[in-house]
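In: Sequence first, predicted model second:
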Amino acid sequence: MTEKWLSIVGIGEDGLQGLSPIALSVIEQAKVIVGGDRHLAMLPCDDQREKIVWASPINTSVEEIINRRGESICVLASGDPMCYGIGVTLGRRIPISEITIIPAPSTFSLACARLGWSLTEVETLSLNGRPSSLLQSYIYPKAKLLILSQGKDTPAIVAEILTNRGYGGSKITVLERMGGAHERIVEATAASWSETEIAPLNAIAVDCIADAGVIPLPRLPGLPDNAYHHDGQLTKREVRAITLAALAPTPGQLLWDVGAGCGSISIEWMRTHPRCRAVAIEQNSSRLKYIADNAATLGTPNLQIIEGKAPAALKDLPTPDAIFIGGGVTATGLFDVCWEALRPGGRLVANVVTVEGEQTLFQWHQRVGGDLTRIAIQRAEPIGKFLGWRGMAGVTQWVVVKSN
């Protein structure tokens, strides 16, 4: 069995005095100490051991740690290293059998203790090194949010996002330097937020309150059509809901959205769970901006956008768990490339509105089976002084699961 050579110790604002005897012993036995300037400054002034300060980008330091495998190294981390922390990063590269992890209370635990919130009933996210638009998909009436901050400017950014979404009455609580002698709490509503003297080390709690008349966006598939900017290439709400049900996303899965249009399918795939991932492939350059804008507005800024025409643009993409083909089904070789790339047990869903497209789906169906469905939607619209039914373009949908 490989000996544990790397330790990761969570440390709070109270420094070494807040650590357990076991944690202190682990730090004392290490030959090399890794951490940020703030954490290394907590060590005694006469500590002569080798120190490694986190580089930028941090991957440089991660590689150095890995290259020194077997040396006695201790990483000092903030709070719980496994809560959006360095422990997660190192754990992806180094077997846990070689690591000792000693966590301190997480920022989220400390915040809940200050606010009297139940940690199991709040939404948690990090905006540290991540796009602030991630917040968009977490906002809904009565939501309680705990946010790891990027720095002193993050509270103002959060307040602006909330206000622009129609949640200006939301209560914002900024908790600075929790657990230390300089701990401070600042409160205001999103619309009235004006505090500028904020400590760089802070967390943000939000009690979401919608303004009168605001209609919340659901997390379930089938967002209103007007939630998207588009040029007409939009899978309509009802068909979108049916399509996402057919794709059946589960947390952590990857979708290829081929012929993405304005990105509605891949965006709603990602909105089903924060760990769902998607790649939107679109050849129309003007639609690429629609996809990027919609992804940011609807809280999925990590959507990967590929400009190009399938099947050539699909080369070297990561293996998908599901594929949606919303455009270009008649492209030569498209099915072969998608079917070969799809993992065993994965799902392929294709929608078409033309006779030629239907012929292609029928050919694919003959080769590998699956289910063909005709989707017909009618909406009531004014006809003079009355209402009448207006049919939307019929959609033929093919769904198939690749056998193991």
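Out: Happy to help now that I have it.

In: going forward, measure contacts between C-alpha atoms and count neighbours the same way
Out: Will do.

In: where does Val158 land in three-state SS?
Out: For Val158, the secondary-structure state derived from DSSP: H, G, I helix; E, B strand; the rest coil is helix.

In: take a look at this one as well, against the first:
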Amino acid sequence: MNPATATTTVVGIGADGWPGLPEASREALRAADVVIGGPRQLALLPDGTCPGERVPWPSPLRPAVPGLLARHEGRAVAVLASGDPMFYGIGRTLAETVGTGARALRVLPHPSSVSYACARLGWPVEETEVVTVVGRPVDRLAAALHDGRRVLVLSAGSGTPAEVAALLTDRGFGPSRMTVLEQLGSEDEAAYAGVAREWQKEPGDALNVVAVDCRRAPDALRIGAVPGLPDAAYENDGQLTKRHVRAATLAALAPAPGEVLWDVGGGSGSIGVEWMRTHVSCRAYAVERSPERAARIGRNAARLGVPGLRVITGAAPDALAELPPPDAVFIGGGLTAPGLLDACWAALRAGGRLVANTVTLESEALLTDRYRRHGGELTRLSVAHAVPVGGFTGWRQAMPVTQWSVTKSEVDFRWIP
């Protein structure tokens, strides 16, 4: 093939292999000089059908993609992918490598395992949550668990159903019904079901999807979908931004999909955790100088379904030096540390938000001074709880929290300390 017209074609293939491919996909594979894929996918091509060189993906896969494509530059390359290549597949990596123009990348999708599973179960695709644990911790599933919701888990192997059952039981969703669908779309397709807390089935086929019909146990702690989770959801030593203040803080931070948060003085990690729970693409870095608390942040993040939260053990501002630029910064502790506010502000992207909370007079004076000079919004948050007083009920006032929130576009970028 002429190098000027060489194109990388991604061909989605199902468990039914060659017989399940449409003619356009077959023709792309027959015309390819090189066919790249996983060993299982390459084995689905019958001998003699595709004369091109067959190249298995090396491991780890993602870092090898640019070099492998470069070695075959100028040749017609076909890449095999499971199901829909653009749905948690190799298609994204290829698009980032070669571009998305029609002469650079051509994608021929096959029905995904999600489409097959929803068709078998009678579940509307648009109302079904999808969580992949392929190369990712199964703890990610916890963020999708809500009573009455339906979730499809893209399995990492034959052991995933048992891991899912154990997680559901541990997180208070033991009554949930699980259905494991194997080899979807092939002649060997099979399914079996059971209740999570009673799951004792032996591992089956490695190619499977786990469908979960979520049912919360009556005595399980209810975890909602918006910031302000119950304080009891967090393991803590008292260093925890309490529920009502936390909800107000997240509102001021205003997370949006794909944004990055620095949670400085992480404590129990609640701000970073709830930032990441707002959208699957949000990222957070919790900076905590205490190794014990840093470990606790990691446990809280895993339990609440965001194991991807990065925990940095060290003291700010020094520990901030290697972090990616943030879209938002929350300072929950250490405000009086020399240079901390300046370092956070300098790193903040244009249009980014900085929110700082304090309960001490010394830090409040610092925030008041910054508010006077740079604007933003200064708020006093006060919460009282009803408690027994003898045979009656009265109010117990929590320590008031002073909060300064500011957007970088609102003030002079020169930031005079």
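Out: Nice, I can see it. Not measured: the values here are computed from a predicted model.

In: How many residues are close by Ser285 of the first structure?
Out: Using other Cα atoms under 10 Å, Ser285 of the first structure is surrounded by 10 other residues.

In: Setting aside sequence neighbours, what's the nearest residue to the equivalent of it over in the second structure?
Out: When the second structure is aligned by TM-score structural alignment, Ser285 of the first structure is paired with Pro291. Excluding its sequence neighbours, the residue lying closest to Pro291 of the second structure (Cα to Cα, 6 or more residues apart in numbering) is Thr313, at 6.2 Å.

In: For the one you found, give its distance to Asp369 of the second structure.
Out: The gap separating Thr313 of the second structure from Asp369 of the second structure is 30 Å, by Cα to Cα, to the nearest Å.

In: can you check Leu68 of the second structure too?
Out: The separation that Leu68 of the second structure has from Asp369 of the second structure, given Cα to Cα, amounts to 57 Å.

In: list the contacts for the aligned partner of Asn300 of the second structure in the first structure?
Out: Counting by TM-score structural alignment, Asn300 of the second structure corresponds to Asn294 in the first structure. Under the criterion of Cα atoms under 8 Å, 6 or more residues apart in numbering, the neighbours of Asn294 of the first structure are 228-229, 262-264, 267.

In: Any buried residues in stretch 189-201 of the second structure, and which?
Out: Under the neighbour-count criterion of 16 or more other Cα atoms under 10 Å, stretch 189-201 of the second structure has 194-197, 199 buried.

In: likewise stretch 303-322 of the second structure?
Out: Neighbour-count burial for stretch 303-322 of the second structure, with 16+ other Cα under 10 Å as criterion, is recorded at 303-317, 320.

In: Just give me the neighbour total for Ala119 of the second structure.
Out: Once other Cα under 10 Å is used to define contacts, Ala119 of the second structure is seen to have 12 neighbours.

In: For the alignment partner in the first structure of Thr100 of the second structure, give its distance to Lys4 of the first structure.
Out: Alignment note: Thr100 of the second structure maps to Ile96 in the first structure; criterion TM-score structural alignment. Using Cα to Cα, we find Ile96 of the first structure at a distance of 9 Å from Lys4 of the first structure.

In: got the contact list for the aligned partner of Leu45 of the second structure in the first structure?
Out: Superposed on the first structure with TM-score structural alignment, Leu45 of the second structure falls opposite Leu43. Taking Cα under 8 Å, 6+ apart, we find Leu43 of the first structure in contact with Leu16.

In: do you know how far Leu43 of the first structure is from Ser7 of the first structure?
Out: To Ser7 of the first structure, Leu43 of the first structure is 16 Å away according to Cα to Cα.

In: Show me where the stretch 101-250 of the first structure has its helices.
Out: Chain-ordered helices for the stretch 101-250 of the first structure, with DSSP state H, counting those that start in this stretch as the definition, fall at 107-115, 154-164, 237-247.

In: Looking at the ones you listed, which is nearest to Ala376 of the first structure?
Out: Between Ala376 of the first structure and the helices of the stretch 101-250 of the first structure, the tightest spacing by Cα to Cα is seen for helix 237-247, at 8.9 Å.

In: who's in contact with whichever helix or strand comes after the closest one?
Out: Past helix 237-247 of the first structure, further along toward the C-terminus, the next helix or strand under DSSP states H and E is strand 254-258. Outside strand 254-258 of the first structure, the residues within contact range by Cα under 8 Å, 6+ apart are 263, 265-266, 269, 276-282, 310, 319-327.

In: quick one: what's aligned to Thr154 of the first structure in the second structure?
Out: The criterion is TM-score structural alignment: under it, Thr154 of the first structure has Thr160 as its aligned partner in the second structure.

In: what does Thr396 of the first structure give?
Out: Using TM-score structural alignment as the criterion, the counterpart of Thr396 of the first structure in the second structure is Thr402.

In: Report the secondary structure state of its match.
Out: When classified by three-state DSSP, Thr402 of the second structure comes out as strand.

In: Please report how far it lies from Pro255 of the second structure.
Out: Taken as Cα to Cα, the spacing of Thr402 of the second structure relative to Pro255 of the second structure amounts to 21 Å.
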